[in-house]
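**Q** coords below, sequence missing:
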């Protein structure tokens, strides 16, 4: 098994733990505030890691680093919002639509042309997403699920930018820009809606910041070792991890539409990884 694949699996496990913590604390803490704590804690830690490793800030490529930061911040906000609003498994499946968005963005910005088989798989994944969103069942229809789809788009933009930046910048610097930007973006969103966390909630928030940074480092390293699409598809194991936490802690049992939609999305993305280069 390639190093990049192993790193992607480990990052998925770590991020699933973060997702469970986010789900728990979001019962009382607003999404923007969770994003703020997640980001500010990680920013401080990664800054000292850069100092310890003698990693200097670049003087070139700042606009792309900033763009990666903005895309990552928007992904965090939309994804954390989705986790708080719908079952953990559903949120995880929707976020993992990212490989299809990666393919589209990679074709435009990285000049990686998708194959005919890849293009044929798009409708299958779209059908899977619609089964999760449930647009024709108004009693079940959820705008929250649409925000989950949007989070996948932002995640894809961030992944594509990481692949580009990893050839030119140290992983620590890429992560620093992401977290620092997310901190700045979250402040105005939480300004009039701050909730003072209890000791337990504060402990959860600190854990989210530390655990998510560990996951981000593993993920960024994975992108430096392997193709962006392969990494994203490998991370589908995260759906299993998230489903496990959702069942254990919140007794979340996916309905048939969710299971069928999830199967379509996962199967199409596995086929997507196999079609690359054909």
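**A** Yep, that arrived. Note that the structure is a prediction, hence the values are computed from the model and not measured.
**Q** only C-alpha atoms from now on, for both contacts and neighbour counts.
**A** Will do.
**Q** tell me which residues in the helix or strand harbouring residue 12 are buried?
**A** For residue 12, the host element (DSSP states H and E) is helix 3-25. Going by neighbour count (16 or more other Cα atoms under 10 Å), the buried part of helix 3-25 is 4-25.
**Q** what packs against that helix?
**A** Helix 3-25 sits against helix 62-85, helix 88-95, helix 199-225, helix 228-234, helix 237-250, with contacts defined as 3 or more Cα pairs under 8 Å, 6 or more residues apart in numbering; DSSP states H and E.
**Q** how does it look with 7 Å?
**A** Counting contacts by 3 or more Cα pairs under 7 Å, 6 or more residues apart in numbering; DSSP states H and E, helix 3-25 is packed against helix 199-225, helix 228-234, helix 237-250.
**Q** immediately after it, which helix or strand?
**A** helix 31-52.
**Q** between the helices and strands packed on helix 3-25, which gets nearest to residue 123?
**A** In terms of Cα to Cα, the element of these nearest to residue 123 is helix 228-234, at 17.2 Å.
**Q** once you drop chain neighbours, what's closest to residue 89?
**A** residue 243 (4.9 Å; Cα to Cα, 6 or more residues apart in numbering).
**Q** second structure for comparison follows:
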């Protein structure tokens, strides 16, 4: 079966996000909002440079949707990275990857895109893998209701953003959508940085530079993916961020129970079934 361009974009985007999570953990001594603030500046400079080079109108057409997209992604991604500071990378990704469910549900109302019963069953299979992965690690890592709430809120906001992105595919250039996201993120995090700023070393600056470049690649690919394929299809592929992150965690020496790997297998199976069955 030929894999669509949108699905290919999401495959690479998920891998980039897993690498981003790893680099983010190297900056654990810096407040989350400060990290997000600085990498967003780097990513915005890249985006604006390309926009200027290609002579694209930078302010877009549907500004109310662009602003809503920017606010939802700004808050959503900041909350997600906050969970990365509190949980192993793979477990944080598991919590975040409830977003495909929110994406599919919201897509039924925002985009009027139907989801077949078979595809819902595949979602449930993948979500069962998510559940097993998360619950089986409760005993080995400190959790709180707060972490669960911010993780689910992040997933909900990203599900909303995915649908808004798809809704703007005929009116907005992906670079313009990305730029609005970074502008809103910078504004939202700047207030927090005023009170919690931590001085950066040269090593921190290098990591933030790499982080900004990877964020640009990952989010730009994701934006294109949601514009070129049905949101439910693309959302299912984002589950692959979990096994990507698990691999990185294992390289970093994290320990997991055997049933965690069963959960990973169910996630991958759910993704493959979503790919090969219409």
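**A** Great, that's in hand. Owing to the predicted nature of the structure, the values given are computational and were not obtained by experimental measurement.
**Q** now do the helix holding residue 12 of structure 1 against helix 31-52, angle only.
**A** Helix 3-25 of structure 1 runs at 140 degrees relative to helix 31-52, counting by axes from the mean of the first three to the mean of the last three Cα atoms, to 10 degrees.
**Q** list the contacts of helix 3-25 of structure 1.
**A** For helix 3-25 of structure 1, contacts defined as Cα atoms under 7 Å, 6 or more residues apart in numbering pick out 83-84, 201, 204, 208, 211-212, 215, 218-219, 222-223, 225-226, 231, 234-235, 237-238, 241-242, 245.
**Q** likewise stretch 206-224 of structure 2?
**A** With Cα under 7 Å, 6+ apart as the test, stretch 206-224 of structure 2 has contacts from 6, 9-10, 13, 16-17, 20, 23, 38-40, 42-43, 165, 174, 178.
**Q** what's the most distant pair in those?
**A** Pairwise distances across those peak at 28.8 Å for 6 and 38 (criterion: Cα to Cα).
**Q** rewinding a little: trace the residue nearest to residue 89 of structure 1 over to structure 2, please.
**A** Under the alignment by TM-score structural alignment, residue 243 of structure 1 pairs with residue 246 in structure 2.
**Q** wait, doesn't that match sit right on residue 92?
**A** No. Assessed by Cα atoms under 7 Å, residue 246 of structure 2 is found out of contact with residue 92, at 10.2 Å.
**Q** aligned to residue 256 of structure 2, what sits in structure 1?
**A** Alignment note: residue 256 of structure 2 maps to residue 254 in structure 1; criterion TM-score structural alignment.
**Q** next up, the contacts around the residue nearest to its match when sequence neighbours are not counted.
**A** Excluding its sequence neighbours, the residue lying closest to residue 254 of structure 1 (Cα to Cα, 6+ apart) is residue 89, at 7.4 Å. For residue 89 of structure 1, the contacting residues are 239, 242-243, 246, by Cα under 7 Å, 6+ apart.
**Q** dump those to JSON lines, plus distance to residue 54 of structure 1.
**A** Output for the contacts of residue 89 of structure 1, formatted as JSON lines (distance: Cα to Cα, whole Å):
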{"residue": "239", "distance to residue 54 of structure 1": "36"}
{"residue": "242", "distance to residue 54 of structure 1": "36"}
{"residue": "243", "distance to residue 54 of structure 1": "40"}
{"residue": "246", "distance to residue 54 of structure 1": "40"}
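**Q** of those residues - the most surrounded one?
**A** Highest neighbour count within the contacts of residue 89 of structure 1, by other Cα atoms under 10 Å: residue 242, with 26 neighbours.
**Q** would you confirm that it contacts residue 87?
**A** No. Using Cα under 7 Å, residue 242 of structure 1 is not in contact with residue 87, being 9.6 Å away.
**Q** the nearest residue to residue 65 of structure 2 once chain neighbours are set aside and residue 251 of structure 2, how far apart?
**A** Counting by Cα to Cα, 6+ apart, the nearest residue to residue 65 of structure 2 once its immediate chain neighbours are dropped is residue 164, at 6.8 Å. Look at residue 164 of structure 2 and residue 251 of structure 2: by Cα to Cα, to the nearest Å, they are 36 Å apart.
**Q** in JSON lines, list the helices and strands packed on helix 3-25 of structure 1 along with distance to residue 58 of structure 1.
**A** Listed next are those as JSON lines, based on distance: least, Cα to Cα, whole Å:
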{"stretch": "helix 199-225", "distance to residue 58 of structure 1": "17"}
{"stretch": "helix 228-234", "distance to residue 58 of structure 1": "23"}
{"stretch": "helix 237-250", "distance to residue 58 of structure 1": "33"}
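**Q** so which of the ones you listed gets nearest residue 156 of structure 1?
**A** helix 228-234 (8.8 Å).
**Q** could you give the residue range in structure 2 aligned to the closest one?
**A** The alignment places helix 228-234 of structure 1 over residues 231-237 of structure 2 (TM-score structural alignment).
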